[in-house]
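> Sequence isn't available, so here's the structure alone:
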């Protein structure tokens, strides 16, 4: 798939929940470390070309927890440790990156993300992070509803299960935007012209 070109000035890389509490998760089909490695590669490529990098983190102790048939955290389980919401040190958040803090799955509701993107004339989002079928998908749906063009870094995200990841990538994300590998995205960033 070589039909992807990226207008760097109008594109932001949005990395979801690369934080200690998620790095300890069992993920599939890619490990948390593999996802983090690909996210770091994408962030470095964006920065090297003057692109916008956004790191999103969730305050795990402030996540709402309404009654559910299959809650993420069992009722009565101890709260996450205080550093669960800190970015993984290997994520390499830099002073020039934008940091968004959220209290729900998606990165738009109740945050300044949309305003920051629009003030910088961003029209395209490259999405990656943990977890595919929770934070990434919730953010993607909200971005799609707001009219952003979307590109998904398939191997720079992973799911609670391989089936959940594959369902999102093959069925949902392809309806909302373009799904590519980290290598394909880096090639497109290095070409650096046109629109996503």
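Sure thing, it's come through. All figures in this text were calculated on a predicted structure; none of them were measured in a lab. Numbering: from 1, shown residues only.
> Only C-alpha atoms from now on, for both contacts and neighbour counts.
Noted.
> Look through the protein and tell me its longest strand.
If each strand of the chain is counted by residues according to DSSP state E, the longest one is strand 149-158.
> also this one, for the comparison:
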């Protein structure tokens, strides 16, 4: 599948981590403030991938956004800040909307907004965690790189919503940090053929989730 990649970019499935991005109630559930086309399907596929990784004790990191109205809403991206200040209720700290969707995390786990916004990693298990990101990319002002290094990860498998914003930014950040990158096509909302062509130029692999899991098997 990745035979045309160089020795530096070919994915290493057994040294991979699953990174889930912004698969939260306010972005995914029907009727949610920022529900988008394909988000529910991406969450469903991601849930199956997460369970596969969980059973094999491979690393999973759920990266989420949390907005707060404190400090003049500086936790909110500037393109959304005015709307949130004017009353848009989107992934607000302490709400159900900011919680990861139930499909992707173990039953009973609740994201701790206070802990996460303080820059701490919320450990679910020895191989599964939740992490807060303050902007689009999962590496920007987070400890994600350190966490992946500690786990011995060389390859990141990316899932989430939406490709145009946080997913694409994270893919390019991962490549800039010298990770081998795989975009799980059917686990990413909003990905399209032109985007896949662009990703091929940086030797980011693109495949369906089942094909990737088969490589791990």
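It's in. These numbers were taken from a predicted model, which means no experiment stands behind them.
> hmm, back to that, hmm, who's touching the helix or strand following the longest strand of structure 1?
Beyond strand 149-158 of structure 1 on the C-terminal side, the first helix or strand identified by DSSP states H and E is helix 162-167. Outside of helix 162-167 of structure 1, the residues within contact range by CA atoms under 8 Å, 6 or more residues apart in numbering are 27, 28, 29, 132, 133, 158, 159.
> most surrounded residue in the residues you listed?
Neighbour counts for the contacts of helix 162-167 of structure 1, by other CA atoms under 10 Å, peak at residue 132, which reaches 31 neighbours.
> before we move on, the earlier item: which helices and strands does the longest strand of structure 1 pack with?
Contact partners of strand 149-158 of structure 1 among helices and strands, from 3 or more CA pairs under 8 Å, 6 or more residues apart in numbering; DSSP states H and E: helix 32-48, strand 124-130, helix 137-145, helix 173-176, strand 177-180, helix 182-191.
> wait, which of the ones you listed is closest to residue 68 of structure 1?
Nearest to residue 68 of structure 1, of all those, is helix 137-145, at 17.1 Å by CA to CA.
> Would you format the helices and strands packed on strand 149-158 of structure 1 as JSON lines with mean neighbour count and distance to residue 77 of structure 1 included?
Below are these laid out as JSON lines (neighbours: other CA atoms under 10 Å; distance: least, CA to CA, whole Å):
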{"stretch": "helix 32-48", "mean neighbour count": "19", "distance to residue 77 of structure 1": "23"}
{"stretch": "strand 124-130", "mean neighbour count": "26", "distance to residue 77 of structure 1": "22"}
{"stretch": "helix 137-145", "mean neighbour count": "19", "distance to residue 77 of structure 1": "25"}
{"stretch": "helix 173-176", "mean neighbour count": "17", "distance to residue 77 of structure 1": "33"}
{"stretch": "strand 177-180", "mean neighbour count": "20", "distance to residue 77 of structure 1": "36"}
{"stretch": "helix 182-191", "mean neighbour count": "18", "distance to residue 77 of structure 1": "36"}
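> before we move on, the earlier item: can you flag which of the contacts of helix 162-167 of structure 1 belong to strands?
Using DSSP E to define strands, the subset of those located there is residue 158.
> Could you export the helices and strands packed on strand 149-158 of structure 1 to JSON lines, including columns for distance to residue 87 of structure 1?
Output for these, formatted as JSON lines (distance: least, CA to CA, whole Å):
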{"stretch": "helix 32-48", "distance to residue 87 of structure 1": "11"}
{"stretch": "strand 124-130", "distance to residue 87 of structure 1": "12"}
{"stretch": "helix 137-145", "distance to residue 87 of structure 1": "18"}
{"stretch": "helix 173-176", "distance to residue 87 of structure 1": "26"}
{"stretch": "strand 177-180", "distance to residue 87 of structure 1": "25"}
{"stretch": "helix 182-191", "distance to residue 87 of structure 1": "21"}
